[in-house]
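A.B. asks: Provide a 3D model corresponding to the input given below.
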Amino acid sequence: MTAPPPTPPRTPHPRWLTTPTGTAVAALVLALLLAASTLPAIGLGTALIPPAETARYLWAALTGGAIAPDEVTRYQIIWNIRTPRVVLAALVGAGLGAVGVAVQALVRNPLADPYILGVSSGASVGAVTVGVLGALAALGPYAVSAGAFLGALTATLLVHLIARSPAGITPLRLVLTGVALSFGFQAIMSVIIYLAPGNEATATVLFWTMGGFGAATWGSLPVVAVIVLAGLAALHTMSRRLDATALGDETATSLGVDVDRTRRVLFLITALMTGAMVAVSGAIGFVGLVVPHVVRILVGAAHRRVLTIAPLAGAVLMIWVDLVSRTIAAPRELPLGVLTALIGVPVFLTLMRRRGYLFGGR
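C.D. replies: This is a model prediction of the structure:
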């Protein structure tokens, strides 16, 4: 009689972190780290402003305090340039971390990331179209972001319509449709760039393919903040359904979960969040892919815990990556996608070789 095959090892993680107390402690530590990262991220840059002065300028901005005439320039740098940039970095990092978790559950694929459904490619086409053709000029400095968001919504609609079948929306059809449309949108973008007079599209293309927060303003924050924060709350309320769908459609249905409806709602939430983030920051790779895996190692696979920790971890990571991108080669600024790839590739390869860690159960 042959022995039964051994049970595959589970993803190792410190057991105390899987308890409600452990997860709460981890969340508190990350929240404190996020708060502690904000001040140096705002003060550091080409113009170095000490933490005490940075805090004083922020306090003056929040309370309406007076600023000496010779400090106006430094105050403007702190409040109107760096603070919205750091806030946007935290929002996008939190959103990418959470959407990565949701998309991997949506398509049941551990290699999925927020951009696998073609949303970022559609946003890039919208941004480049606006930049080259001058559409939506009435929106002024927000024209490119608006074009990107419209492109993202168009891509979302197309993916949803094409991926639907009599049996509903299946994970495989979503992935295949998203990948196919991504290639199609990239081809359209290439044609627009090729036919564009001059080189005015080059900077736009680089921004939307590599990502960055250089265009952050207070005016661009409200919409993305509302969408990302509302999306985070909605995903957290769906954590039990995500746990069920991760077990397979039949098991989830037997547990009372409407799988097709859950998948449609997830698709809508993740697409809106991704479109809003890409519209203001471009496509930033690896964050939504690697952060969920690292968090699962720490707190286990339960989505309530993962969706509590992943946004905080993503926010902290993105603030520091953005700080490095604008200081390591100052006064020039490195594209964020370069740094996230330099971090994400070795981390991902390390996870693949980590004893006991399973990608997709194999």
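A.B. asks: contacts and neighbour counts: CA atoms only from here.
C.D. replies: Fine.
A.B. asks: what's near enough to touch Gly314?
C.D. replies: Applying Cα atoms under 8 Å, 6 or more residues apart in numbering to Gly314 gives the contacts 90, 93-97, 287, 291.
A.B. asks: this one as well, want them side by side:
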Amino acid sequence: MEEKTVKKEKIFRSSIYATALVGLAAFLVFSILAAVTFGNADLSLKDVYSVILYKIFHIKSMASYSEGAIHDVVWLIRLPRVLLALAVGMALSVCGVVMQAIVQNPLADPYVLGISSGASFGATLAIMLGIGSFLGGNSVGLCAFIGAMLTSFAVIAIANMGGKATSAKLILAGMAISAVCSAFSNFVIYITNDKNGATEVMKWTMGSLAGANWSRVSVMLPVTLVCVVLFWTQYRNLNLMLLGDEVSITLGTDLHRFRTAYLILSSVMVGFAVYCAGVIGFVGLVIPHVVRILFGTDHCRLIPLSALLGSSFLIWCDVACRVILKNSEMPIGVLVSIIGAPCFIYLLVRKSYGFGGKKG
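C.D. replies: Coordinates of the predicted model:
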């Protein structure tokens, strides 16, 4: 009887997971199709979808939409922005899942290694001192990407000094590097005394998808999808990380090299996200917790569900940023924090929720 009950429970859970997966995938498709219709330009649904259908299928009867103002608004501005929101939301959500497993800390997010501070320092150098100006219009984003990557590699190197990196050493190294980068960023802003530059730095650190274009989408989306699939194949090791290094070694798996590889892969994803959209917090912190509450801590289910939910979440946050203020745009990092902070506080006070299978 007990075996039958267990089997029925497994089948029930599997059916719920499959339903949720299909439902979130369908909602993501709907989000893409719906979000592309929002914007300051007043366009009809027929115009919006005619442009997309013509560009994808080259339907002759819709050839009038091959160029012009409507074509430019839909194909060059709105659709790349929606797809970039999808890619960035997916990257931050999955990185949040992975980082929380790596450092065994439910408060970890994609920026736990000081990546956001490193990116901000790189952007500050580009804006305030003109470093990287030879890179052209993407100089700020590229300098931020370089800063994020150098910071993450520095944290990994420091954490591995004097022995193998542990979750505690990674967190402490990340905090130290973050403090150093923040201090240097503030120092540069102070000595340059450029109010306009300081304002631009502040806006950049608030995050925005306004700079979306097809070249950024063509980089961000493939990188994100490949990394998400790779992490999905590693769900067993991620599950082991929740149990700790001692337990994993007892089970015959040394997680040190896996942890380093996952950190590098996560840093690449976050680095590209920072390059494309600036610093957007709380997505990688709240989304994994929401999915854990509903579907448990198994990374085989946690990763794909977080990827789909995070994508849809950021798409609709970006839509809200475009429509809340008339003839203006709210920084997406501000809106996400306004939504994410109360949600996270609610999760913290829930007594029925725990991390790694333990309830508090």
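A.B. asks: can the contacts of Gly314 of structure 1 go into a markdown table with extra columns for distance to Thr245 of structure 1 and secondary structure?
C.D. replies: As requested, the contacts of Gly314 of structure 1 are exported to a markdown table (distance: Cα to Cα, whole Å; DSSP: H, G, I helix; E, B strand; the rest coil):
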| residue | distance to Thr245 of structure 1 | secondary structure |
| --- | --- | --- |
| Ala90 | 29 | helix |
| Gly93 | 25 | helix |
| Ala94 | 23 | helix |
| Gly95 | 21 | helix |
| Leu96 | 21 | helix |
| Gly97 | 19 | helix |
| Val287 | 23 | helix |
| Val291 | 21 | helix |
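A.B. asks: and the contacts of stretch 85-95 of structure 2?
C.D. replies: 109-110, 209, 217, 220-221, 224-225, 228, 266, 269-270, 273, 277, 283-285, 287-288, 303, 306-315, 318.
A.B. asks: what ranges do the helices span in the stretch 101-250 of structure 2?
C.D. replies: Assigned by DSSP state H, counting those that start in this stretch, the stretch 101-250 of structure 2 shows helices spanning 115-129, 139-159, 167-192, 195-205, 214-233, 235-243, 245-250.
A.B. asks: pull up the aligned stretch in structure 1 for the following helix or strand past the last one.
C.D. replies: Think helix 245-250 of structure 2. Toward the C-terminus, helix 245-250 of structure 2 is succeeded by helix 256-277 as the next helix or strand (DSSP states H and E). Aligning helix 256-277 of structure 2 against structure 1 (TM-score structural alignment) gives residues 260-281.
A.B. asks: thinking again about what came up before, just the helices of the stretch 101-250 of structure 2: most buried one?
C.D. replies: Greatest average neighbour count among the helices of the stretch 101-250 of structure 2 goes to helix 115-129 (a mean of 26), per mean count of other Cα atoms under 10 Å.
A.B. asks: distance from that helix to structure 1 after superposition?
C.D. replies: Averaged over the aligned pairs, helix 115-129 of structure 2 sits 1.4 Å from structure 1 after superposition, using mean Cα distance after the TM-score superposition for structure 1.
A.B. asks: and the residue nearest the centre of structure 2?
C.D. replies: Leu92 (1.6 Å; Cα atoms, centre = their mean).
A.B. asks: counterpart of that one over in structure 1?
C.D. replies: Match for Leu92 of structure 2 (TM-score structural alignment): Leu96.
A.B. asks: any idea how far its match lies from Ala66 of structure 1?
C.D. replies: If you measure Leu96 of structure 1 against Ala66 of structure 1 using Cα to Cα, to the nearest Å, the figure is 38 Å.
A.B. asks: do Arg332 of structure 1 as well
C.D. replies: Taken as Cα to Cα, the span from Arg332 of structure 1 to Ala66 of structure 1 is 32 Å.
A.B. asks: now Ala330 of structure 1
C.D. replies: Where Ala66 of structure 1 is concerned, Ala330 of structure 1 sits at a distance of 31 Å (Cα to Cα).
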